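Trainee: Any chance you could fold what I've pasted below:
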Amino acid sequence: MLPTISTLDELVGLVEQGDADLYVRWSLGPHTDLDGDGRATSRDALTGIELPGVSANSLRVEPWWGDRPLRLWVARRLYDYRHLRDLRGPGVRAWILRGRECSRGPDNEPLVQDIHPVAWVDDAALHECERLVAEQHSPEWGPLDRRG
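Mentor: The predicted model follows:
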């Protein structure tokens, strides 16, 4: 059973440990994404083609971010794809994994293999992310949702 990250600060603490191989994924979870051999695949929504790993988003902080707040970096990484919960249906949640990027998907997203589940992300932490992003008052910012 996976532990649950309840707050944004808990997730920031995990990222602060310097693990460059942490990713966030929105799905039904590792029990669905991983086969019995630990192999992971996903499908391109447009063409249906099987991809060589699961699509996920890195939590690694890029050097250009500098000394800006880590909380904001982590918050926007979760905020960007929160619409996937509604798009993909009941039971879809954010979860954190360690893995190895094996390729890039059709949206240039990392495709990840050698997955080790770390934790679920609780809705309370997601609400903190939404509030922090909203506090930036950017009229040009929103989730990466194609349905709009």
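
Trainee: only C-alpha atoms for contact and neighbour calcs from this point on.
Mentor: Fine.

Trainee: Could you pull out the helices in the protein for me?
Mentor: Using DSSP state H, the helices of the chain run over 8-16, 30-33, 70-79, 84-88, 123-134.

Trainee: And the ones you listed: which comes nearest R100?
Mentor: R100 lies closest to helix 30-33 among these, at 15.0 Å (Cα to Cα).

Trainee: Would you mark the buried spots in that closest one?
Mentor: With burial defined by 16 or more other Cα atoms under 10 Å, the residues of helix 30-33 counted as buried are 30, 33.

Trainee: and that helix, what does it pack onto?
Mentor: For helix 30-33, not one helix or strand is in contact under the criterion 3 or more Cα pairs under 8 Å, 6 or more residues apart in numbering; DSSP states H and E.

Trainee: Let me see the contact set for the residue nearest the centre of the chain.
Mentor: In the chain, the centroid-proximal residue (Cα atoms, centre = their mean) is V24; its distance is 2.2 Å. Contact analysis of V24 by Cα atoms under 8 Å, 6 or more residues apart in numbering lists 56-59, 77-78, 94-97.

Trainee: one more to line up against the first:
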Amino acid sequence: MDMFTVHTLAELAELVRTGAAPYLRYSPGPESDAEHPSTDHESGIVMPGVSVNPLEAPRWWARPLEDWLARRVCQYLRELDEGARPWLLTGRRVDFGPDNEPLLVDITPVTWLAPELLDEARERYTTRFDAGAATHRDRANR
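Mentor: Prediction:
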């Protein structure tokens, strides 16, 4: 698919602020997704839309949008090892998946995320967050 590529978190933030690219997906890409719908891996049920990660920061978020985006981008980096590529899209929300992620139909692909953006996100995430801390108990056991 011929999409442009976003190279920095600042560029990504601008797309999110304008509403041009509100969702992130890790997959082989839009063409592959059109042929292979999202499936709940535990039950085997085909879901009624493509599972995505919303990029808009919640109202309570008091840090820079770029911090939020770094966190969201890094959430599924493990999928790169499975042949997935990160890309941004819009669409119509029809339901929620098993992890409470939005499921979209009427997908419009917007852009790919460049490897250097992933590196920037990884660096920002690991330096600005307590990456990997899952609960209050995790912090108490350190």
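
Trainee: Which single one of the contacts of V24 of the first structure is nearest to H31 of the first structure?
Mentor: Distances from H31 of the first structure to these, taken by Cα to Cα, are shortest for W95, at 11.7 Å.

Trainee: TSV for the contacts of V24 of the first structure, including distance to E135 of the first structure and neighbour count?
Mentor: Converted to TSV, those look like this (distance: Cα to Cα, whole Å; neighbours: other Cα atoms under 10 Å):
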residue	distance to E135 of the first structure	neighbour count
A56	26	24
N57	23	21
S58	23	25
L59	21	24
R77	16	18
L78	15	25
A94	22	22
W95	24	25
I96	25	28
L97	28	24
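
Trainee: Next step: these restricted to strands.
Mentor: 57-58, 94-97 (DSSP state E).

Trainee: which of those residues lies closest to L111 of the first structure?
Mentor: Comparing these against L111 of the first structure with Cα to Cα picks out N57 as the nearest, at 8.6 Å.

Trainee: residue in the second structure matching that closest one?
Mentor: If you follow N57 of the first structure across to the second structure using TM-score structural alignment, you land on N53.

Trainee: now swap in R131 of the first structure and tell me
Mentor: In the second structure, R131 of the first structure lines up with E123, judged by TM-score structural alignment.

Trainee: quick revisit: spatially, which two of the ones in strands among the contacts of V24 of the first structure are the most separated?
Mentor: Across those, the longest distance by Cα to Cα is 12.8 Å; it joins S58 and A94.

Trainee: any idea how far the aligned residue in the second structure for L84 of the first structure lies from W87 of the second structure?
Mentor: In the second structure, L84 of the first structure lines up with E79, judged by TM-score structural alignment. Applying Cα to Cα, to the nearest Å, the value for E79 of the second structure to W87 of the second structure is 12 Å.

Trainee: which neighbours do the two share?
Mentor: In terms of Cα under 8 Å, 6+ apart, E79 of the second structure and W87 are both contacted by the residues 26-27.

Trainee: picking that back up, the match of R131 of the first structure - how many residues pack around it?
Mentor: Neighbour count for E123 of the second structure, taken as other Cα atoms under 10 Å: 13.
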